[in-house]
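Got a predicted structure plus its sequence, pasted below:
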Amino acid sequence: MKRIFLFACLFLMFIPVMSQDITTVDRPKLVVGIIVDQMRYDYLTRFYNRYGEDGFKRLLREGYNFENAHFNYVPTVTAVGHASVYTGTSGSGHGIIANDWYDKFERKMIYCVDDFNFEALGTELEYEQKAPTRLLATTLTDELRLSQNMRGRTIAMGLKDRSAVLPGGHTSNGSYWFVGKDEGKFITSTFYMDELPKWVSNFNKDGIAEKVFKNEWETLYPISSYIESIDDDNPYEGLFIGEEKPVFPHELKKLRKENGNFDLLKESPYGNTLLIEFAKSAIKGEKLGKGDFTDFLAISFSSPDLIGHMYGPDSKEIEDTYLRLDKDIAELLNYLDKNIGEENYTLFLTADHAVLPVPAYLSSLKIPAGYFDYPKFRSYIDELTNKLYGANNLVENISNNQIFFDKTRLSVLGLRASEVAERLCEEIINYPGVNKVVTAKTMQNTNFDRGILHHVQNGYNQKLSGDIVMVPNPATIYVRETGTTHGSGYSYDTHVPIIFFGKGIKKGRSRERVEIIDIAPTMSNLLQISFPNSYTGKVLSEALK
C-alpha cells in the first residue's frame, strides 16, 4: 500500500509539470496575405529613400525580410505564382501550369479558373464563370478553415479573376474580382454563393471605382525627382490608344472610351487604391478579425503588372506606381491597427513573379537580349518534321515554351512520341534563341537538383505538360518590342520580396536563399494547422517567435 500511495503522490506532483509542456495555440484574429503582381525585390531598395515611414519601410523595419527569395519553377506567371504561394508547391504538384495552357485531352487551350458549370454573379459580361476547379491541392486558406471546423472566414480579392480565385482556395467564403468595360464593379460566381453580399452590392452601387478613377495620371512628386528611372520619353514603352508619346501626364479622362473605360483603371495606380477601399469594406462587412476564430483576407494588387507590361521596370510610370502603392500599403496597415489591433493580425507580402527589363532597352546598352518569333518557329517545326518524317502536321500545339504532338497522327505513321521528341530536340537546340530543350521522358526520368532545368522540372506536370519543353536564352521574350513580360526561371523573373509582419513574427532579415513555396508551410506552422496537402516548401523558422 505504501508503494501505491507513494506512486500516486509522485504522479499527482508530475501532472502540473506535464501541463506546462502543452503548447497553447495563440493564433492572430486575422491573417492578411498580400501579393503584388510583378514586384521585383529591387523595388524595395531602388525606391527606398522615396517611401514614407508607414508603408514598405514599416514592414521592413518591424517585420522579417527575406532578401534572397526566389521562385523555384517556370513559368513565372500570375496563376502559377498565386497557386504556389498558397499551396506551398509548384505546378508539378498543384496542377496550375500556366495562366492558360493546351489541354491535350480536350485538344484546345483552356484558362486556369474557367468553369462553365457555374454562373457569374454581379455582371452582365460574358465568360466570367470562374472557380478553383483546376487547382488540385489544398491551400493555406483551405487548411485554416478546415482546422477550425469551417468557422473562420476567408475572403479573397484581386483585380484579376485568377488572383482572387486561387488564393481563396476551394473553401473561400467569397472570392471577388473586378470587371471593367462600362461596369466597373466587383463580382464573383455561384461556386461561392447564390447572391452577392449586401456590402459588395453597396460598394458597387456607391460607385467607388468612379470616385478613385482620376481624370489624369500625373506623377505624385515633381517628375524631375524621379531619378531612379530612365527618360520619360523613350522608344521602349507602349502607348494607350489615343496617345502619341508614352509620357506624363496620361490624360485618363480623354483615354477612357478608347481603352475599355474601367479597364483603364486597372492599368493605372488607382486600381491599387480601389482594392484598398474594397479590402476595408470587406473587413467591415464580413466582421473579419472580430470573432472567436481566425479569419483570412487575401489581397492581390494587379495594377503593377499591367503597368509593368506596358512600360517596363525602368520607367517613370513604375517608379510612380510604387510610390503610390507605398501610401496604399500604409493606409491598409493603419486601418488594420485601428480596427483589428496591432497585436491581433499577421501579414505577409510577396509577389507572384518579377519581370525582365525591356529587351530593346537592354540591347541599346549592349546587354544580350532579344525576341523570339513564335510564328516563324512554328514554320520551322513544320519544315523539320516534313524533312525527318515526311509529314508537317505532327505537332498539335506550341505554347508556353512547350510542344504538344498530335498523338493520333503519330500512331497512324507508326511513330513513338518519345523517339520523335528526342530527334527533334537534337535539331531544336540549334535554333536561334533556344538555350535548352528537353523531352518529357527526360523530365520524368532525370533529377535536376539545381539550375534552370531544376526550375523547369518543378513546373513540369507529367499529366498536363507537353512532349518537349524549351528554355529561351536569357532576356529573350516573345512579345512586341515595346514593353516587356515575364515567365522565365532567370533571376530577373524569380527574385521577389517575402516579408512577414505582425503577431508571432520576429524583427530581422535574412540573406539566405528561400523560396516562394516556403510561405504556406511557414504560415501553417505559425497558425499550428495542417500544411497544404501537396506542399514541398519548408518552414522559415527564423522569422517566427
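Received the coordinates, thanks. Numbering: from 1, shown residues only.

going forward, measure contacts and count neighbours with C-alpha atoms only.
OK.

helices or strands up against the lengthiest helix in the chain?
Counting by DSSP state H, the longest helix found in the chain is helix 316-339. Applying 3 or more Cα pairs under 8 Å, 6 or more residues apart in numbering; DSSP states H and E, we find helix 316-339 packed against helix 56-62, helix 270-285, helix 303-311.

do you know which of those helices lies nearest residue 89?
Residue 89 lies closest to helix 303-311 among these, at 22.6 Å (Cα to Cα).

Would you mind pulling the contact partners of that closest one?
36-39, 159, 236-239, 266-269, 271-272, 317-318, 321-322, 355, 482-485 (Cα atoms under 8 Å, 6 or more residues apart in numbering).

Could you give me the buried positions within the longest helix of the chain?
Across helix 316-339, burial judged by 16 or more other Cα atoms under 10 Å covers 316-336, 339.

what does stretch 538-545 give?
Using 16+ other Cα under 10 Å as the test for burial, stretch 538-545 gives 538-540, 543-544.

Which of the residues you listed fall in helices?
In helices, defined here by DSSP H, there are no members of those.

between those, which is nearest residue 134?
Distances from residue 134 to these, taken by Cα to Cα, are shortest for residue 538, at 24.4 Å.

residues touching the closest one, list them.
517-518, 521-522.

mind putting the residues you listed in CSV, neighbour count and secondary structure included?
Below are those laid out as CSV (neighbours: other Cα atoms under 10 Å; DSSP: H, G, I helix; E, B strand; the rest coil):
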residue, neighbour count, secondary structure
517, 27, helix
518, 23, helix
521, 27, helix
522, 23, helix
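
Check those and tell me the two furthest apart.
Counting by Cα to Cα, the most remote pair of the contacts of residue 538 is 517 and 522, 9.3 Å apart.

tell me the secondary structure for residue 150?
Here residue 150 is recorded as coil under DSSP: H, G, I helix; E, B strand; the rest coil.

Ignore what I typed, I meant residue 177.
With three-state DSSP as the criterion, residue 177 reads strand.

Tell me the spacing between it and residue 32.
17 Å (Cα to Cα, to the nearest Å).

Am I right that residue 298 is in a strand?
Yes. Looking at residue 298 with three-state DSSP, it is inside a strand.

wouldn't it be in contact with residue 167 here?
Yes. Residue 298 sits in contact with residue 167 when judged by Cα atoms under 8 Å, with a separation of 6.5 Å.

Those two: who's more crowded?
It is residue 167, of residue 298 and residue 167, that has more neighbours when counted by other Cα atoms under 10 Å, with 34 against 26.

ok, so of the buried residues of stretch 538-545, who is nearest residue 386?
residue 538 (47.9 Å).

Put this next to the previous one:
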Amino acid sequence: MKYTTLTLLGLILMMSCKVKEEKQAPSSRPKLVVGIVVDQMRYDYLTRFYNKYGDGGFKRMMNEGFNCKNNHYNYIPTYTGPGHASIYTGTTPKYHGIIGNNWYDKTIKQSVYCAGDTSVQSVGTLEKSGQMSPHRLKTTTFADENRLFTQMQGKTIGVSIKDRGAIMPAGHTANAAYWFQGKDEGKWISSTYYMNELPVWVNDFNAEHSVSKYLTEWNTFYDIETYAESGDDLNDFEGGFKGKETATFPYQLDVLKDSNGGYDILKSTAYGNSLIADFAIAALKGEQLGQDDITDVLTVSFSSTDYIGHNFGVNSKEIEDTYIRLDKDLERFFQALDAQVGKNNYTVFLTADHAAVNVPAYLQSVKIPAGYLDNAKTRTKFNAFMEQTFKASDLVENVSNNQIFLNREKIKAMGLELEDVQEAIVNELIAYDHVDKVYSATTMGTTEFSEGIEALLQRGYNQKRSGDVIVVSDPAYISYPKTGSTHGSGFSYDTHVPLLFFGHGIAHGETIKKTEITDIAPTISALLGINFPNGAIGQPLEFVLN
C-alpha cells in the first residue's frame, strides 16, 4: 500500500497524539484514602521512641512509604481546630477561618466554638455535645472535592474522640462524623447535620463494645526500667489524676473513673487511642469503605495523645507508653486495611495538628530559658495604662488566643482613631516582661511578611475574625499550670510535626527538605486527580508521589 507524504505525516501525528494521550491518562486511584492525625505529636517522637516500636506501625510507614522529616506548620496559632482544618483544606486560618478552638466573635460579641452549631441537634445522646457541624469552616477539604468529583458517590467518614477532630477533616459534604461522649455514657455520637439516627453498626458498636473493658489497669507495656527515652516517673512536672497521690504508674482506671469525669478518663489514657482504632476498624466494615473503584475517604484523629501531653508533659513515662501502645494500635489498623481493602489499594498519610513545648519548669531545672506568664500582673498594669492614656476602662472587649479585641464603637464615639489606639497598645505591651513581639491588625493588613514569626502570624490572621492586637511571648514562656505541656506558638517545638505517606501511589524514600502542613491536601488531590480544595495555598509534594 502506498502513502502520500501528507498521509504519512497525518499518521505520525495521530500516533504521536495517541502516545501523548496514553502518557497523560490518569493513573488508577486508590480505593480508600486514610488521613491520620495524631493530636500533639512532636516529630521527635518518631526518633526518640524508634527502638520501642514494632515493624507494623510507625516503622511500616517509614520503611514502605515516604518520610518528610522537616515538616512544619506555617502559621500561628498551632491549636487543634486550626490544625485539623489546615491539614485537609491545604490552607491556613487566614483563609479557612478557623482561627482557634474558640474565639471571640466580633459580630455577636461573644465567644464561639469552632465546631459549635445550635441549629443542629445531637444524635445518640440527649446532651448538647452533639450540637456540632463544620459550618464555621469557610473552605472545602480534599474530602469535599473528592465527593464533588465522584458525584457524591465516594464516601467520607470522620472519626475522633474530639468532635472538632472528626468534623474539620471530613468537611462539609461528609456522610458522617463521629465523636465520643464520655461522662456517664461512654458511647459514640453524631449530629443531625449528618443524620437523624445512628447507623445500625454504630449502635451495635455502642452496645457490644462496652467501653467499660477499657477501664482496666494502665501500666507500662514494657518494663518501666527500660523506658530510658523519658524522664523519671516520679517528678514535679506532671499533673496526674484526682484520687491518686502521685502521677506514677500503675493507674487503676476503674477506681479513678468517678473522680475524673466518668468515662472521660479514657480520653487521658493510652486506651483512648485503642478505642478510636477499634471504632475506625468498625467504620471500615460498617460503611464498606474501599469496596469499589470509587475512592472513599476515612479521617481518623487520635486525640488521647493530646490529653496525656497536657496532663503529664512531653518528657513523661506516660507519653512514652502512650506512643508504644499507639504503635500497636496502628499495626492493628493497618492489618484491618490490608484485610478489608487490600494491600496497595489504599493510601495513608499520618501527621499531627501541632506539637508541644517541654514543661517550662523542667526546662528551667536544666538551665534552659523558660517560664510562666504572670497574666494577673500584666492585666493590672495594662488596665492602668488604658485608663491613664484614653480615660476609659471599656475600650477592650475581649482578650483571648494572645489577641486583644477592641471596642470599635466606643473608640469611634470617643473620636479616637482605631489605628492610633492599636499602635499605642503595641508600643505599651512590647515593653512588658517576656513579650517578644506585638503587632496590630493594621500592620497585618498593610505589610506583607515573607519569613519569620511575622509571616506565621499573618497566615493565621483572618481579617474578619481576628483581633486588633496580636502578642507573641518569649520562647517557652506560657500561660499554663506548672505541670504538663501546652502548645499554640510558632516556635519549632510547636510547628515541627511528622509527615508520613504510604500505600497506593506513594514513593519510597525520605527528605529533610522543608515541607509545610498545607502541602498535604494538594498532594492527595494530585494523587486522586481531583480539584484542589478551593482555598488551597500549598503545593503537591512531587517527590512523594510514585
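Happy to help now that I have it. These figures come from a predicted structure and were not determined experimentally.

still on that earlier bit, orientation of the longest helix of structure 1 relative to helix 270-285 in degrees?
Inter-element angle recorded for helix 316-339 of structure 1 and helix 270-285: 10 degrees (by axes from the mean of the first three to the mean of the last three Cα atoms, to 10 degrees).

right, and the helix or strand after helix 316-339 of structure 1?
Remark: after helix 316-339 of structure 1, the chain's next helix or strand is strand 345-351, criterion DSSP states H and E.

Tell me the buried residues in the helix or strand following that following strand?
Per DSSP H and E, the first helix or strand lying C-terminal to strand 345-351 of structure 1 is helix 359-364. Buried residues in helix 359-364 of structure 1, counted by 16+ other Cα under 10 Å: 359-362.

Helix 359-364 of structure 1 vs structure 2, mean deviation?
By mean Cα distance after the TM-score superposition for structure 1, the fitted helix 359-364 of structure 1 averages 0.7 Å away from its aligned residues in structure 2.

mind checking how far that helix is from the chain centre?
With Cα atoms, centre = their mean, to the nearest Å as the basis, helix 359-364 of structure 1 stands 26 Å off its chain's centre.

now do stretch 79-89 of structure 1
Distance, stretch centre to chain centre, for stretch 79-89 of structure 1: 7 Å (Cα atoms, centre = their mean).

swap in stretch 295-309 of structure 1?
Relative to the chain's own centre, stretch 295-309 of structure 1 is displaced by 8 Å; criterion: Cα atoms, centre = their mean.

Now do the end-to-end distance for it.
Note: stretch 295-309 of structure 1 ends 34 Å apart using Cα to Cα.

residues in structure 2 matched by it, start to end?
Alignment note (TM-score structural alignment): stretch 295-309 of structure 1 is matched to residues 296-310 of structure 2.

can you count the residues close to residue 16 of structure 2?
Neighbour count of residue 16 of structure 2, defined by other Cα under 10 Å: 12.

A helix includes it, no?
Yes. Assessed with three-state DSSP, residue 16 of structure 2 lies in a helix.

Relative to residue 22 of structure 2, how far out is it?
10 Å.

Name the nearest residue to residue 189 of structure 2, ignoring sequence neighbours.
Sequence neighbours aside, residue 124 is the residue nearest to residue 189 of structure 2 in space, at 4.9 Å (criterion: Cα to Cα, 6 or more residues apart in numbering).

Next, the contact list for that neighbour, please.
Applying Cα under 8 Å, 6+ apart, the residues contacting residue 124 of structure 2 are 130, 188-190, 197-198.

again, but for residue 328 of structure 2
By Cα under 8 Å, 6+ apart, residue 328 of structure 2 lies in contact with 54, 56-57.

Now list the buried members of these.
56-57.

tell me the contacts of the residue most central in space within structure 2?
With distances taken as Cα atoms, centre = their mean, residue 353 lies nearest the centre of structure 2, 2.6 Å away. Residues near residue 353 of structure 2 by Cα under 8 Å, 6+ apart: 37-41, 78-80, 82-84, 87, 497.

got a markdown table for these, with secondary structure and neighbour count too?
Below are those laid out as a markdown table (DSSP: H, G, I helix; E, B strand; the rest coil; neighbours: other Cα atoms under 10 Å):
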| residue | secondary structure | neighbour count |
| --- | --- | --- |
| 37 | strand | 26 |
| 38 | strand | 25 |
| 39 | coil | 26 |
| 40 | coil | 31 |
| 41 | coil | 26 |
| 78 | coil | 25 |
| 79 | coil | 25 |
| 80 | helix | 26 |
| 82 | helix | 28 |
| 83 | helix | 31 |
| 84 | helix | 26 |
| 87 | helix | 27 |
| 497 | coil | 30 |
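
from these, which is closest to residue 469 of structure 2?
The closest of these, once distances to residue 469 of structure 2 are taken by Cα to Cα, is residue 78, at 17.8 Å.

Once you drop chain neighbours, what's closest to the aligned residue in structure 1 for that closest one?
Aligning on TM-score structural alignment places residue 78 of structure 2 opposite residue 76 in structure 1. Closest residue to residue 76 of structure 1 apart from its sequence neighbours, by Cα to Cα, 6+ apart: residue 487 at 4.1 Å.

Check residue 139 of structure 1 too.
In space, residue 139 of structure 1 comes closest to residue 87 once its chain neighbours are excluded; the distance is 4.4 Å by Cα to Cα, 6+ apart.

The one you found -> structure 2?
Under the alignment (TM-score structural alignment), residue 87 of structure 1 pairs with residue 89 in structure 2.

quick one: its match and residue 471 of structure 2, what's the gap?
For residue 89 of structure 2, the distance to residue 471 of structure 2 (Cα to Cα) stands at 26 Å.

More neighbours: which of the two?
More neighbours surround residue 89 than the other of residue 89 of structure 2 and residue 471, with 36 against 18 (other Cα under 10 Å).

Just send the contacts of residue 328 of structure 2 back as a markdown table, with distance to residue 47 of structure 2 too.
Formatted as a markdown table, the contacts of residue 328 of structure 2 follow (distance: Cα to Cα, whole Å):
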| residue | distance to residue 47 of structure 2 |
| --- | --- |
| 54 | 13 |
| 56 | 16 |
| 57 | 14 |
